[in-house]
Every structure is written in C-alpha cells, then in structure tokens.
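Undergrad: Dropping a prediction and its sequence here:
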Amino acid sequence: MTHDIVQSATALPASPVDDRKKRMKAYSTAMSIRMICLILVFFVPGYWKVVFGIGAVVLPYVAVVLANVGAGGSSRPVNPGISQQLAIEQQRQE
C-alpha cells in the first residue's frame, strides 16, 4: 500500500485578474467616498466642513495605498496530508 502526497490548489495565491479586480474595487470605493466628502463640504455647516474636507484630502492617499497592496503571497500553504489508496488500485494489486 503506497501513500502519495496530495497536491493542494488552496495554497495558490489569487489570480492576477482577480487581484486586479479586488484592488480596482477598493480604489473605486475609496474615491467614491472622497467625491461624496468633496460634495458635502459645500452643503454642510460648521465643523462638519472640516471633517469632510479632511476626508476629501486624505482619501486619495488611502485609495492609492489600497490599490497598490496586492496579494503579495499572503496565503499560507495547506498540507492536506497523505492520500488513501483508491479502491480500484487495491483491486489491481490483489
């Protein structure tokens, strides 16, 4: 009875296309929030102008940082263990 080490696809990083889509979505979300902050600066009274103004100034930096953070090999390999011998292989050996 031989035991083979099983290969696992769960240890692979995200595909470049999926990674790019995720980063584009994060960038678009942050920039949409920035646009809302920029518009609200003209319509809200008092200290809220300062709060939304700071948001409009800081969010582009945050959006770029989020967009540039890729998968970066953050996944850890999973060791699924040793596979059992298949029933058809057992029949062939008998």
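TA: Nice, I can see it. Numbering: from 1, shown residues only.

Undergrad: For the rest of this, base every contact and every neighbour count on C-alpha atoms.
TA: Fine.

Undergrad: so when I look at residue 20, I'm seeing a strand, right?
TA: No - using DSSP: H, G, I helix; E, B strand; the rest coil, the assignment for residue 20 is helix, not a strand.

Undergrad: got another, please set it beside the one above:
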Amino acid sequence: MKHQTGTPSATSLPRAPRDSSNRRMTKYFIMMAIRVVCFILMVVITPYGWQTAIFAVGAVFLPYVAVVLANVGDDVHEPDAESPLQALTAEPPRPAEPLPQRPNVIEVRETRPE
C-alpha cells in the first residue's frame, strides 16, 4: 500500500463499497436475464438442433459464471489520480503586498434635516 503525505485528494480515494456492490449486482442480474432468455429460446425454437444445444449450455453454465463474476468484485487497477497541486510550477511564492494602512477610527457625522 502506498503511503501518501499531505491531504489526499478526493479523486484518489477508492470507490465506495456500496458502488462496487451495486455494480456487481447489476452484472449478476444481466447475466441471469440472459440465462432466462437462453432457457426460453431453448424450449421455443423448433426443430431441436445445434442452436438448442447452445442455448442449453448457456442456460446451464451462466449461473456459475454469474456467481463467480459477482464474487470477484472490481479488481481492476485504476490509475492513481494526481493532485493538481503537483502540476503547478515550483515558483517561490511572492510576498503579499501590504494593504494601505487606514486609521482605525470610526467617524460619525450627523446632518440636520432641512
């Protein structure tokens, strides 16, 4: 694990577990929908032949593949985000120009209505 110095940027944080779980469930449901379609086509398409065998293989083995893919999770390594502060040039900071000094006096003027 890489040790970061300073404050981590929001783009370098890992994905939330909830997002990963939602992504895996979506993949699982899509594969199960494909399995249902394979099963229906296996029964509906006549005459039975090599197409039926392909749909049968899909209907039988897709649950296994779906469970394996759902349990694997997201092991894809995303490139580390770089802090925008690192992209800045290394110029020394200029000293701030002093603000013009005003006296710290509050002046109240009253005018008479005419």
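TA: Okay, I see it. On a predicted model such as this, the values are computed, not experimentally measured, just so you know.

Undergrad: TM-score for this pair?
TA: TM-score of the superposed chains, computed with TM-score structural alignment, normalised by the length of structure 1, equals 0.73; 87 aligned residues with a C-alpha RMSD of 2.9 Å.

Undergrad: how near is the most centrally placed residue in structure 1 to residue 90 of structure 1?
TA: Among the residues of structure 1, the one closest to the centroid is residue 22, at 5.8 Å (C-alpha atoms, centre = their mean). Applying C-alpha to C-alpha, to the nearest Å, the value for residue 22 of structure 1 to residue 90 of structure 1 is 46 Å.

Undergrad: repeat for residue 11 of structure 1
TA: 30 Å.

Undergrad: So for these two, which sits in the more crowded spot?
TA: Using other C-alpha atoms under 10 Å, the more surrounded residue of residue 11 of structure 1 and residue 90 is residue 11, with 14 against 10.

Undergrad: Roughly how far does the more buried one sit from residue 89 of structure 1?
TA: From residue 11 of structure 1 to residue 89 of structure 1 the distance is 28 Å (C-alpha to C-alpha).

Undergrad: before we move on, what about residue 62 of structure 1?
TA: The value you get for residue 62 of structure 1 to residue 89 of structure 1, if C-alpha to C-alpha is used, is 56 Å.

Undergrad: Neighbours of the nearest residue to residue 11 of structure 1 once chain neighbours are set aside, how many?
TA: Once flanking residues are discounted, residue 11 of structure 1 sits nearest to residue 77: 4.3 Å by C-alpha to C-alpha, 6 or more residues apart in numbering. Residue 77 of structure 1 has 12 neighbours, counted by other C-alpha under 10 Å.

Undergrad: Assign a three-state SS to residue 77 of structure 1, would you?
TA: coil.

Undergrad: That one maps to what in structure 2?
TA: Aligned counterpart of residue 77 of structure 1 in structure 2: residue 80 (TM-score structural alignment).

Undergrad: wait, the residue nearest to residue 11 of structure 1 sits on residue 13?
TA: No - Residue 77 of structure 1 lies out of contact with residue 13 (C-alpha atoms under 8 Å); the separation is 9.6 Å.
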